[in-house]
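A.B. asks: coords please:
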Amino acid sequence: MTDLLSGIGIEHVTLLIIIATLVIFLLDRIPIALTALISSIVLALVGAMDFKQVYSGFATPVTLLVFGMLIVGYALFETGAITILGKKILKSRVARNERALLGVLMLVAGIASAFLSNTALMATFIPLVGGMVATASGHLTNKNLLMPLGMAASVGGTITLVGSTSQPVASGIMSESGYGELGMFDFAPIAIPMLLVLILYMMTIGYNMERKFFKFEDHSTVGADDAEGSLDVKVTWKTWVATLTLVFCVISFMFGLLPIEITALIGAAIVLATGCIDFKTAMAQLDWNTVLLIAFAQGIAAGMNDSGAGKLVGEWSVAIVGESPAVLLAIAVVVTVVLTNIMSNTAVAAMMVPIFVSIAVGVGYHPFVFVLAIAIASNASIATPIGGTAMSQTLVAGYGFRDYLKLGAPITIVLTIMIAVITPLVFGFPQL
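C.D. replies: Coordinates of the predicted model:
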């Protein structure tokens, strides 16, 4: 096959394969991990990279990090630690005022999402909120609480490397391209201000917009059937083990006590060995689509890098838009934000990062700032219920598509500007 394609130029063949991969990502007809696998295999078959590059992503730190932290997160939900936290919030004085409760829930969801699965967090909090609303005599509503909760979970998930799937995918691709990895808390200087601005918006302008525009009847029974069982969760020794394991992981991440992937694997071993979560249950719940995508997406990056396709994309891009890194970064952020609101945020990161690694290198800059900005921007999927799972889960409150646009579009524009401006202010544009 290599001989047949040698006359075309392997870099051009690689680009055709990458374009086909992007189209399949956009169509979203098959799992994105399967698309990444097929693309990696085809790239190896045509000679764009060595065959070992197809599976080498499984041994990278970022893949092992995500694998371990997913299991630690599942243990926290399995032992009831997150449910107990939610129950305490909903039984506190702050729950008497909807606006105040909204702010507290968003803050907790944002912080928790930095280390835990957004999907599992929302699946836990939706019935808790629904149960509280059902007994609140009308002063609390699902329609005013659930969409902001989903927004906070989405944006808060960008604070760390493990908070959402986009970050490890982006980090793995950059690493495979030979430019190092993103750090555990590199996102925080941009993501934390974004979360705080989002909460401030929702407690002021956003809350007033909800009361003005959300005229539909509140689905007051959302999650109420599941809430009673959730509220019966008791603290056990396993709850403490799972919680302290997460604390250990966070401390180790912050102070560099151990390599991040070893920390995550130790955490997973602890919660599995102590029975905080059953091994078979953990393997059944594990988001294999994410783990496999992270591994195989690195193969796609290797194909672009080794074949020369990435260099070609960089040269073309510079010829079209020039060499200004600020302009290139703004384009990357805007395009990513638009795409992430109409398709999977993980797929968007897998699409955009290899392209802008090549573009950044083509103009002589280290791709770190571009990759970081794209990873964060791919989680700004709060203007529609499509791009992020956390937002999709809030549909149970009875929102229409226009409701998401009315509430989410203004703050999405603000967050987009913040990413494009704050990222280079904090990190600059380091040259190669």
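
A.B. asks: C-alpha from now on. contacts and neighbour counts both.
C.D. replies: Will do.

A.B. asks: Can you give me the distance of the nearest residue to Ala349 once chain neighbours are set aside to Ile262?
C.D. replies: Once flanking residues are discounted, Ala349 sits nearest to Ser166: 5.7 Å by CA to CA, 6 or more residues apart in numbering. To Ile262, Ser166 is 21 Å away according to CA to CA, to the nearest Å.

A.B. asks: Same check on Val162?
C.D. replies: Taken as CA to CA, the span from Val162 to Ile262 is 14 Å.

A.B. asks: And for Gly299?
C.D. replies: Taking CA to CA as the measure, Gly299 falls 23 Å from Ile262.

A.B. asks: If you count surrounding residues, which of those two has more?
C.D. replies: More crowded of Gly299 and Ile262, by other CA atoms under 10 Å: Gly299, with 32 against 17.

A.B. asks: how about the spatially most central residue of the chain, what does it touch?
C.D. replies: When CA atoms, centre = their mean is applied to the chain, the residue found nearest the centroid is Ser164 (2.6 Å). Contact partners of Ser164, counting by CA atoms under 8 Å, 6 or more residues apart in numbering, are 113-114, 117-118, 157-158, 379.

A.B. asks: Assign a three-state SS to it, would you?
C.D. replies: coil (DSSP: H, G, I helix; E, B strand; the rest coil).

A.B. asks: mind listing the helices for the stretch 101-250 of the chain?
C.D. replies: Remark: helices assigned in the stretch 101-250 of the chain by DSSP state H, counting those that start in this stretch are 118-134, 142-156, 166-176, 188-201, 207-213, 224-231, 237-255.

A.B. asks: Throw those into a markdown table and include distance to Lys311 and mean neighbour count, thanks.
C.D. replies: Formatted as a markdown table, the helices of the stretch 101-250 of the chain follow (distance: least, CA to CA, whole Å; neighbours: other CA atoms under 10 Å):
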| stretch | distance to Lys311 | mean neighbour count |
| --- | --- | --- |
| helix 118-134 | 36 | 23 |
| helix 142-156 | 32 | 28 |
| helix 166-176 | 14 | 28 |
| helix 188-201 | 29 | 20 |
| helix 207-213 | 47 | 14 |
| helix 224-231 | 54 | 16 |
| helix 237-255 | 34 | 18 |
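
A.B. asks: for comparison, sequence B:
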Amino acid sequence: MSPMIIAAIILITVVVMFFSPKFSNAAVCVIGTIAMGLAGFLPVKTAFSYYTSTSIILMVGMMVVGGGMFHTGLAGWLGRKIISLTGKGERNLQLVAILAGWIMSSVCSGSASMMILYPIFCSICLAADLSVNRILLPMFTGIGFGSFMTLAGSGMCSATASILIESGYRGWGFLEPAWFGLPKAILMTVVLFFFMHKLLPSTYVAPDAAEAAKAENLPQNLNGKMMISGVILVATIVGMVIDSPVCPMYMCAAIGGITSVVLGCLNEKQMFASISWSTVFLIGGMTAVAKGVEESGLGAALAEKIISLAGNNASPFALIVIIYLTTALITQFMSNNAAASLMAPIGIAIAKSMGIEPYAFVAATLFGSAIGCLTPMATPALGFIMEGGHYTPKDIFKWGLVECACSCVVALIVIPLVWL
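C.D. replies: Prediction:
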């Protein structure tokens, strides 16, 4: 059996397991790593080295820094201050929900942002007698905006950066995802300003009183530990933006994370709890699988097939559109991290076959995975929002179509201009 056939069997098995609810994403990625190692596509001794790549160290370090903000109360204080900038009218709250989610998820993980903001908005809706389903989807969308403001904002950014580095190219710059994230956030906010009232359900959903009570425990004033956490965050981000060869981005994140622990912003137990281990295993495992696909020659074969189907004279832009739309489709039914990781090596192989740099093609996989918003399977936070706001699948699909349209417009303009 040829190496490409073996690699194809492994890849198909991994994809099928991703689609099945019986297997956790982390377990699937470990199985994929083991299979690629035993098949000889990866050196067995170093097969699991992808789980400690520089991109994962960066991501873990920022998770710990964000955890310090959460445990000192700085994140909660910041969330309360952002929301206090507006009145309690529905339109004002919707806009501030977008803004609050955007800012919070730029410095904290999406899950932490959700945990902080959800009780606050439940409390405000309860006091103002507003339906919570008029607020939660705007908040979710805002949290999605922040995920593409920095390299550390989402697992997809880290995953595609790791695959680029393992293929011999540079990873993303710390602020590089914002080329897409910022225009998308602006366009989507403008569209929602005019059409949000038509997209959200009109049925009344009472806020969760138990969640609203949690907002009462958020700090009202800054204290010493909160200020220390804030200084660590700012210093870490400044170091990442500078990205000095002496202290590169991943080292800045590691320093920021351990400083948060040493200075008491969170303890060791809280540090480990702040790390999304499933995301670590997913990114590490899928980087290993991607490397196996490349080494087996399967990536190049798939690239040649895509090019032949598109036509031998197909332009790079046409192929970028194909990769983008393919990733956008599969991310509706599996983890967006996995979707980006599966498609990135194919994008790199297409670029190599055309003799050009791969950044535009990998960016297409990254930003294609950003529109996992039509079903809750791509983004667990969407499932939480559906339950809290009693949204129907039709509500989610209608809202998601608008977000998909905005994402497509921005991505297919920005990617060729910035990376092609």
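
A.B. asks: when you align them, which residue in structure 2 goes with the residue nearest to Ala349 of structure 1?
C.D. replies: Superposed on structure 2 with TM-score structural alignment, Ser166 of structure 1 falls opposite Met156.

A.B. asks: and if you look at Ala282 of structure 1?
C.D. replies: So, by TM-score structural alignment, Ala282 of structure 1 is matched to Met271.

A.B. asks: check contacts around its match.
C.D. replies: By CA under 8 Å, 6+ apart, the contact list for Met271 of structure 2 reads 64, 67-68, 261.

A.B. asks: With Gln393 of structure 1 instead?
C.D. replies: Gln393 of structure 1 touches 119, 122-123, 150, counting by CA under 8 Å, 6+ apart.

A.B. asks: Out of those residues, the closest to Thr204 of structure 1 would be?
C.D. replies: Using CA to CA, the shortest approach to Thr204 of structure 1 within the contacts of Gln393 of structure 1 belongs to Gly150, at 17.2 Å.

A.B. asks: Pretty sure the closest one sits against Met391.
C.D. replies: Yes - in terms of CA atoms under 8 Å, Gly150 of structure 1 counts as a neighbour of Met391; the distance is 5.0 Å.

A.B. asks: intersection of neighbour lists for these two?
C.D. replies: What both Gly150 of structure 1 and Met391 touch, as defined by CA under 8 Å, 6+ apart, is the set Ile382.

A.B. asks: Looking at structure 2, which helix is longest?
C.D. replies: Using DSSP state H, we find that the single longest helix of structure 2 is helix 393-419.

A.B. asks: Provide the aligned range in structure 1 for that helix.
C.D. replies: With TM-score structural alignment as the criterion, helix 393-419 of structure 2 aligns to 401-427.

A.B. asks: Mean distance between the matching stretch and structure 2 after superposition?
C.D. replies: Stretch 401-427 of structure 1: mean distance to aligned residues in structure 2 after superposition is 1.6 Å, counting by mean CA distance after the TM-score superposition for structure 1.

A.B. asks: which parts of that stretch are buried?
C.D. replies: 403-409, 411-412, 415-416, 418-424 (16 or more other CA atoms under 10 Å).

A.B. asks: gap between Gly292 of structure 2 and Thr54 of structure 2?
C.D. replies: Gly292 of structure 2 is 19 Å from Thr54 of structure 2, by CA to CA.

A.B. asks: Equivalent analysis for Ile413 of structure 2, please.
C.D. replies: In terms of CA to CA, Ile413 of structure 2 sits 30 Å off from Thr54 of structure 2.

A.B. asks: cool, and Phe140 of structure 2?
C.D. replies: 29 Å.

A.B. asks: What of His390 of structure 2?
C.D. replies: 40 Å.

A.B. asks: higher neighbour count, the two?
C.D. replies: Shown here are His390 of structure 2 and Thr54; by other CA under 10 Å, Thr54 has more neighbours (20 against 17).

A.B. asks: What sits closest to the aligned partner of that one in structure 1 if chain neighbours are left out?
C.D. replies: Matched by TM-score structural alignment, Thr54 of structure 2 corresponds to Pro61 in structure 1. Among residues not flanking Pro61 of structure 1 along the chain, Glu261 sits closest, at 5.3 Å (CA to CA, 6+ apart).
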